[in-house]
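Asker: The amino acid sequence is not available; the structure is as follows:
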């Protein structure tokens, strides 16, 4: 899929019909949009302290983990994996 630079990975996914949970409505207050950037990780700006703190709570954390609501697409291609599970304390889809 194509995404405009400056768009978050979450917004790009949603715009292309890819379901990615975001229980906190993109406010960096949960980890439901946790994803793993398999290629192109270096093109992303570093996570800030708030995102890093939230990532510490994510299931299946890896060194290339990011929150989709915070990771902003640059001009490099990305390959992203959506983990099979997430920690969702406020799921609307039971």
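Answerer: Good, I have the coordinates. Remember, it's a predicted structure, so these values are computed and weren't measured experimentally.

Asker: C-alpha only now, for contacts and for neighbours.
Answerer: Noted.

Asker: isn't residue 11 right next to residue 69, touching?
Answerer: Yes. Between residue 11 and residue 69 there is a contact at 7.2 Å, judged by Cα atoms under 8 Å.

Asker: Between the two, which has more neighbouring residues?
Answerer: Per other Cα atoms under 10 Å, whichever of residue 11 and residue 69 has more neighbours is residue 69, with 26 against 20.

Asker: Tell me who's in contact with the more buried one.
Answerer: Taking Cα atoms under 8 Å, 6 or more residues apart in numbering, we find residue 69 in contact with 8, 9, 10, 11, 22, 26, 27, 28, 33.

Asker: Also residue 64?
Answerer: Applying Cα under 8 Å, 6+ apart to residue 64 gives the contacts 36, 37, 38, 41.

Asker: let's bring in a second model and compare:
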């Protein structure tokens, strides 16, 4: 089981920790199941960069970055070395640990 802490760059939003998260689901799925608003224009199929997040801790607990994902991260707003697409961060089977994710300020998508 995993514990995932979601932090937010957007002002006024407090961190949210989700405990006892089962493996084999994406960070995006976990966020949506727990009413955390995380944009995902393509529906989570690695065809855009709107579900872009920063993995602050626990990057070894999710699937590795693919070439396709890396191509889309290059198109994200303010990509960093720890940037990932949350739809592609699948929690490793049989694993456990703590993951910290920061959601970039998503107010730039309000006009979409």
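Answerer: Cool, got the structure. As the structure is a prediction and not an experimental result, all values here were calculated from the model.

Asker: Drop the TM-score for these two in here.
Answerer: With the length set by TM-score structural alignment, normalised by the length of structure 1, the two chains reach a TM-score of 0.86; 91 aligned residues with a Cα RMSD of 1.9 Å.

Asker: Could you single out the nearest of the contacts of residue 64 of structure 1 to residue 83 of structure 1?
Answerer: Nearest to residue 83 of structure 1 among these, counting by Cα to Cα, is residue 36 at 7.3 Å.

Asker: Map that closest one across to structure 2 for me.
Answerer: Matched by TM-score structural alignment, residue 36 of structure 1 corresponds to residue 54 in structure 2.

Asker: where's that match, which helix or strand?
Answerer: strand 52-57 (DSSP states H and E).

Asker: Alignment lookup: residue 83 of structure 1 to structure 2.
Answerer: The alignment partner of residue 83 of structure 1 in structure 2, by TM-score structural alignment, is residue 104.

Asker: how many neighbours does its match have?
Answerer: 20.

Asker: Next: residue 75 of structure 1.
Answerer: For residue 75 of structure 1, the neighbour count with other Cα under 10 Å is 12.

Asker: Next: residue 4 of structure 1.
Answerer: 12.

Asker: Now do the contacts for the residue most central in space within structure 2.
Answerer: By Cα atoms, centre = their mean, the mean C-alpha position of structure 2 lies nearest to residue 86, the distance being 3.1 Å. Contact partners of residue 86 of structure 2, counting by Cα under 8 Å, 6+ apart, are 26, 27, 28, 51, 52, 53.

Asker: Redo these as CSV? Include distance to residue 109 of structure 2 and neighbour count.
Answerer: Listed next are the contacts of residue 86 of structure 2 as CSV, based on distance: Cα to Cα, whole Å; neighbours: other Cα atoms under 10 Å:
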residue, distance to residue 109 of structure 2, neighbour count
26, 22, 20
27, 20, 25
28, 17, 24
51, 11, 26
52, 12, 28
53, 14, 29
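
Asker: Tell me the secondary structure of residue 53 of structure 1, please.
Answerer: When classified by DSSP: H, G, I helix; E, B strand; the rest coil, residue 53 of structure 1 comes out as helix.
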